[in-house]
Structure formats: C-alpha cells, structure tokens
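Student: 3D, please:
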Amino acid sequence: MSRLQQKIDDKMQRAEQSGLLRRRQLLTQSVGSANRLVHQGSIKHNFASNDYLGLSQSPELIEALGEGARLYGVGSGASPLVTGYSDAHAALEQALCEATGHEAALLFSSGFSANSALMKTLLDKESVVVADKLIHASLIDGLLESGAQLKRFAHNDLGAAKRLVDKHQPLTVVTESVFSMDGDLAPIDELYELTQANDAWLIVDDAHGFGVLPLGGHNKVDASCCDIQIVTFGKALGCQGAAILGSNTCIDFLVAHARDYIYSTALSPASAHVALKAVNLIKNGECRDRLAQVIEAFKLAAKARGLRLLGSHTPIQPLVVGDIDKLAKVNRELKTAGFWVGAIRPPTVPQGSARLRITLNVNHTQAELEALADQLQRALQD
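Tutor: This next block holds a predicted model:
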C-alpha cells in the first residue's frame, strides 16, 4: 500500500470512528413534488433544502430554463474574457444592480467560488481583516489563501468588533447577513457605521438573506448598508450561480485580477436567464410574505410541544441536540418516520452544539409542520 493511500485510509477511519465521516446520499425529487424526497424507495418530507421560496420547482423557472437553452444553448463555451460573456449575463447583472443599488456585478458559477475569489483577489499579506467568528468556510479559505491577517470577533458582538477595528484599523470587516447554521442576523447597519467611521469597507455574504429579507422586521441588505454584497442563486432564487456586487472600480479590478473568474468557464447563459427570471419573481414580495407565515406557524407548533429552537426569525430553525451520538439517533428516527432534516456536526458547528438544521419553505403545509413538531417531540423524549 502506498503512503498516500495509507494516509487516506487512516484519516477516513478516524472520521468514521468519531461519527464525523461525511457521505453522499442518493435522493430523488420529481418536478412538482414540492417537499417530497425519495430515499431508498421511501418518501420523506424535505426539511433540509435551502430552496426557501420554492422557486426551484416553480413552473416559471422551469419554463425559463427551457427558454434559455433554446436561446443560448446549454453551455457558455469559454471564460467570460474569451467568448463566455453574453447578453444573458449582462441582463442578470443589470437586474441585480437594480435590485440592490450597487453600481456593478460579476457572475460566478457558485457562491463558494465567488466568496473565495473575492477574498484572495482583493486582499493580500499586507491586509488586515476583521470578521465575525462564524463566517462561511468559503470566506475563510479565501482569506487564508490571500495571506491576510485575520482577526475574528465573537459572533455578532458589536463591542468586540469595535475593539478589533479600533486596534487594527482593518481594510475591511466581513460578515454574513443571515448565518447559515444559527439562522440569526448580523447587525449590518451598526457594522456599516463602524466601518465608515474607520475608513474601511463592509463586505456582506448575503447568501441566505437575498430574496428572504426583509423578514421579521429586519431590512434587506443593499448598497445603502455595505460596500460589497455577495449573492448566491442556489438558495431563495432556486437556481444556480452567484454574484459579487459593488462599485464599478471594484468589479473592474476583479475582472482584471480574479483568477477564478479569468480561468473558469462562465456560468451558462441559460442559467443566467433562469436567475434573471427568479430575480424578477421575488420583486413583489408575495413569496416572502408566505414564507413569513410558514416560519411563524412552525415556531408556534414547536413552542406548543416544548421544543427549544434558537429563536431565529428566518427559515433556518436550528434545534441544538449537543451530543453527536444523540443527534445521529434522533436523525435516524426522523428518517424512519419520513422526515429529512439536516444533521449538522462539528467542525461545521462548535463542539457540543451538534444540531438539527430545520429549513422551511413556502410549500410546507400546516399539517407537515405539525407532524414534524410531533415527531421531534417524540424523538427527543426517547
């Protein structure tokens, strides 16, 4: 056996023994099935998807994908700087700017790529960055590759953020709008005021906020409260891709220097066409209003059964179990009862905070919400 194979085997064995080995699971979701997944021949209620507005299954986006393919084909064919930038991309960028007030936008094939590219292109070893402790792995990876000096403040602690900014005078402060594992919201306005007072930029990863906010009295993120905004299309927009939004100068700099953009095949024009349709669909806020009703209904159902959620106002409703083995047992019982819920373990979340990450969407019915709450109560009591 080669040394590299031995290293792989040892690491996989340690992960399995600690209950932290990640594996893919084959799931089937048919068009029109809304919140139904098929796993090993049995149907599950889907409470794990980030498709908050249910747009991935909407007739409008399905039709837009076919229309986009007929207009542009199914691939872009090259990097955006070669032949891969089309009017479909330009139209989507323009719509995103109109929706957020930013001057310019730059499209990527995924949110991970956009976040990583932004950090390692904009910053270098001479840069100091202050960031919330719970920012996404893609941001951290990009910062590590950039060589920037990263100073992290306790999650959503404004006082701690201010102390670090005053001490280190960073080029930028980095946070998320909605945090993906806790479902809580960053104090964006206060952080923007802090950065402006210290000649720094505020960068906001708006992956789980765009299309969902404003919700629960919290305002959406736009150019009025941040310098750079990252939007992903795979959550509330129900499709694929991502965009960095900012000033003309910033976007021009990224076009000229971001290796992930320069050397990657562009997002397909058909995908851009679908995302444009999704951006237009969320304008009136009707889907968001329905989502708010679903969130409130589930929180009431959970409260009635004594379930202790983290208090999120968003469709991300975590229920901390704590122990990894207990989480695995509860999750098995949920699956047996026909519920598919995200089971999140360290290192994605801190030690001792393994949790069920319940994600809600507009297509969840009152009966489904009540049934899930009943099953959670039984599983946790057992």
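
Student: make it CA atoms for all contacts and neighbour counts henceforth
Tutor: Noted.

Student: element containing Val341?
Tutor: Element membership for Val341 (DSSP states H and E) is strand 339-344.

Student: Now the element after that strand, going C-ward?
Tutor: Next element after strand 339-344 (DSSP H and E): strand 354-359.

Student: Provide the contact partners of that following strand at residue level.
Tutor: Outside strand 354-359, the residues within contact range by C-alpha atoms under 8 Å, 6 or more residues apart in numbering are 47-50, 52, 181, 315-324, 327, 331, 341-346.

Student: Show me which of these are buried.
Tutor: Buried residues within the contacts of strand 354-359, counting neighbours by 16 or more other C-alpha atoms under 10 Å: 47-50, 52, 181, 315-322, 324, 327, 331, 341-345.

Student: I have a second one here; can you model it like the first so I can compare?
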Amino acid sequence: MWSGGAWRAALSRVPCGRRAQSAQARLRDILERELEGIRDAGTWKSERVITSRQGPHIHVDGVSGGILNFCANNYLGLSSHPQVIEAGQQALEEFGAGLSSVRFICGTQSIHKDLEAKLARFHRREDTILYPSCFDANAGLFEALLTPEDAVLSDELNHASIIDGIRLCKAHKYRYRHLDMADLEAKLQEAQKHRLRLVATDGAFSMDGDIAPLQDICRLASQYGALVFVDECHATGFLGPTGRGTDELLGVMDQVTIINSTLGKALGGASGGYTTGPAPLVALLRQRSRPYLFSNSLPPAVVACASKALDLLMENNAIVQSIAAKTQRFRSKMEAAGFTISGVAHPICPVMLGDARLASRIADDMLKRGIFVIGFSYPVVPKGKARIRVQISAVHSEEDIDRCVEAFLEVGRLHRALP
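Tutor: Okay, here's the model as predicted:
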C-alpha cells in the first residue's frame, strides 16, 4: 500500500497531459454507464425535430406528411398567431435583438415596464417583475423573501422549479401530501412558531392535470395566519371565466398573495416568466432576486409577442370557453374507450399507462399514425407512473380530437393497453 506522499510523488512523475487524459477517460466511462442505465430502464428521452411553426398541425423531420400536435403548451394557439408574430417583428425593428445587459444596468426598455404593468392589471395585483423564465421566477422568490425565521409549506408534487427554489432559501421546510388538506393543517399547526408561513402550491399540476383546492388552502392559511403562493404556469390564460387562472376559477383572487407564471405557454409560447403581487415584494425582488439581477433582460421581440397575446386574450375571451369544450370532448371519449385519464377538466389529459417502455412504444406508434405525443417517465414523473400527456389546444378542431382518440384506440389495442 502506497503512502499518500509516495502516491503524490508517483503522480507528479506522470506528464500533466496524460493525467488530464486519464481523468477525462474516467469521466467518459462514468457518463456512458449512467446513460446506459437510462436506456436500460426504458426512460431515454429522444428529441423529435419540428421543421415548421408550432401549432396544431406541424411537420416533423423524418416523417412524411402533416402531423397533429397534441403535446404543446400552446393552450390558446397564440404561438403562431399572425398579430403576435407581427408585434414581435415590429419590436425587433424598433428595439433591437437584445439588451446585452441585465435590467438594473441598461436592460430596461419602455416595453418591459409596459408589460409588467399590463400583467399586474390582468392579475389584479399591485406590481409585476419579469424574469427570463418562470423557473427563474421560482428560483428567485423564496431565497429573497424567506429567512431562517420563516417557514414554507409545499405540496409534495409541486413543479421542480418550486422545489429547487425552496431548496435555495433558509426557511424551515415542510412538505405536505399532495392535495391533502388535513396534512397541510397539521403542518401549519407545527409551523406556528415561525415568523412568516408561506403555503406554496401549483395552481394546476402539470403532470397530473389536477387543480389545487385553493378555497380550502386559503381558508387554512387565513385560520393559521399564513400567506399563499400559487404557480399558475398551467392556468394563466385559459382557466377561470376570463382566463386569469385558478384563483379566478375558484373565486379566491383576493386571498392569494403571490402568483408566479409564464409567458412561455398560453401567452405567446416564447419565453419569460414573472412574479406578481404586493408592490413592496416586487421592489424587494428587484433588489435581492439573483436570477433577476444576474440574467439578461427578456429580448424585445419576446416581450412584444407576450404583450400582444395578452391583449388578444383580454379583448375577447371566447377562446377560453372553446378550450373547455374541446377538453371535455377528448376526456369523455377516451374514458368511454377504457383509458384512465388523470386530472379533472384540465386541457392536460394524462393517459396513464404505468410502464415506461409501453408509454414510449405507444408514442412512437402514434407518430406513425400522424399524432405527435410524448411518453413521460421517470424522473419527470414517479417510477411506475409513466404516461402520455395529451394537451388540448383551443385551435384543435373537433375532427382533430376525434382523430387522436381513434389513433389511441388502434394503438391501445395493438399493445393490449385497454381492458
């Protein structure tokens, strides 16, 4: 056995280039074994290449003919709306390709402030702060707001960005069982010793298509002196009578303190996220939130596209009613056929299959029949909970939905995935 000194002496006689090469070889071996494990588990995620604009009808590299797209977050169909595209083009001409700066240096333009004010009005909140993504908004909120004197209580199935954001803060952390109000109440009772108590939940849960019971959460928060934070990424623009989200849907807009949401789904589909809530909170985030302080400003074209999408939504919300009817059509037909669809009345319609390989094979066979869907497996969803997450858009026709259901029936029978 060599002593530490003898080992270091021997290593020093190995040329630096060879040592580096050896380290790189070890790294490559470790990575290849890890990747092989992912393949063996049937959870490998391939990326299909789209060669057209996003929309209900797309073209996919290597697949002949048009494809029906049933897995985009393009809930309102605005990602390729001509007025949204025109607004982006105009902003590109007037304000340039980007700011080459963060907001507090020289990265704030009039359109950034206009969009923040418009989002605050839309959500009926005091102020709004923009981020490059909602992942950044979630990463920037909890650390800036909560201290070791505080507590945060999080639904166990919250989005990964909420989980990661909470990890960054020094508050005491409580995790309650998914949608379990008795468990939340027990955790609130336990957390009474802390200065601030913040209940954090997704409004609509992206993997299961279920909706948080915000009325009960707000009631418990009021009873135990807590604040409520809701991530509305899969609700903004299409849930509620005017598309303002789950707090509007459930009648608690005045009881939710903080909302984080995205511009990258229903509101244009490009990029960007935001926090909206009390003006002092937004002011603090501008001073303390690290993703805001250290990330480039949103590009002008992205800001303009989202702003126009918001205008279209606020001018006419008939599209909100359209998506609800189409969602019900898909869910009822699939359930009548014998498929298990998770969630209730949300355009996210997870077709539950359980086995990762089965989900992947069914998704591949659906593509052969002209339907673009993706199998979801670990670590995106828990092991044994693999699924195909179908997402309905307002711009899908009834014929599109019926064709998707028919393809599921054919492929489901082929793989014996139906009872």
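
Student: After superposition, what's the TM-score here?
Tutor: Structural agreement between the overlaid chains, expressed as a TM-score with TM-score structural alignment, normalised by the length of structure 1, amounts to 0.94; 381 aligned residues with a C-alpha RMSD of 2.0 Å.

Student: which residues in structure 2 does the strand holding Val341 of structure 1 match up with?
Tutor: Counting by TM-score structural alignment, strand 339-344 of structure 1 falls onto residues 371-376 of structure 2.

Student: now Pro241 of structure 2: how far from Ala306 of structure 2?
Tutor: With distances taken as C-alpha to C-alpha, to the nearest Å, Pro241 of structure 2 is found 20 Å from Ala306 of structure 2.

Student: more crowded one of the two?
Tutor: In this view Pro241 of structure 2 and Ala306 are compared by other C-alpha atoms under 10 Å, and Ala306 has more residues nearby, 29 against 15.

Student: Verify the assumption that the more buried one is located in a helix.
Tutor: Yes. Note on Ala306 of structure 2: a helix contains this position according to DSSP: H, G, I helix; E, B strand; the rest coil.

Student: so it touches Thr262, yeah?
Tutor: No. In this structure, Ala306 of structure 2 sits apart from Thr262 without contact. The criterion is C-alpha atoms under 8 Å, and the distance is 9.7 Å.

Student: Alignment lookup: Ala78 of structure 1 to structure 2.
Tutor: Counting by TM-score structural alignment, the partner of Ala78 of structure 1 is Ser101.

Student: Spit out the contact partners of that match.
Tutor: Listed by C-alpha under 8 Å, 6+ apart, the contact set of Ser101 of structure 2 reads 107, 295-297.

Student: State the three-state secondary structure for it.
Tutor: Applying three-state DSSP to Ser101 of structure 2 yields a three-state assignment of coil.

Student: Can you give me the distance of it to Ile111 of structure 2?
Tutor: Using C-alpha to C-alpha, Ser101 of structure 2 is found at 15 Å from Ile111 of structure 2.

Student: repeat for Val84 of structure 2
Tutor: Counting by C-alpha to C-alpha, the gap between Val84 of structure 2 and Ile111 of structure 2 amounts to 15 Å.

Student: So between the two, which is more surrounded?
Tutor: Using other C-alpha under 10 Å, the more surrounded residue of Val84 of structure 2 and Ile111 is Val84, with 24 against 16.

Student: To which residue of structure 1 is that one aligned?
Tutor: In structure 1, the position corresponding to Val84 of structure 2 is occupied by Leu61, as judged by TM-score structural alignment.

Student: What count of nearby residues applies to Thr128 of structure 2?
Tutor: Neighbours of Thr128 of structure 2 using other C-alpha under 10 Å come to 27.

Student: so which strand or helix has it?
Tutor: Element membership for Thr128 of structure 2 (DSSP H and E) is strand 127-131.

Student: before we move on, what about Ser22 of structure 2?
Tutor: Here Ser22 of structure 2 sits within helix 16-40, counting by DSSP H and E.

Student: ok, now Ile62 of structure 1?
Tutor: Element membership of Ile62 of structure 1 [criterion: DSSP H and E] is helix 59-72.

Student: Check Tyr261 of structure 1 too.
Tutor: Element membership for Tyr261 of structure 1 (DSSP H and E) is helix 259-262.
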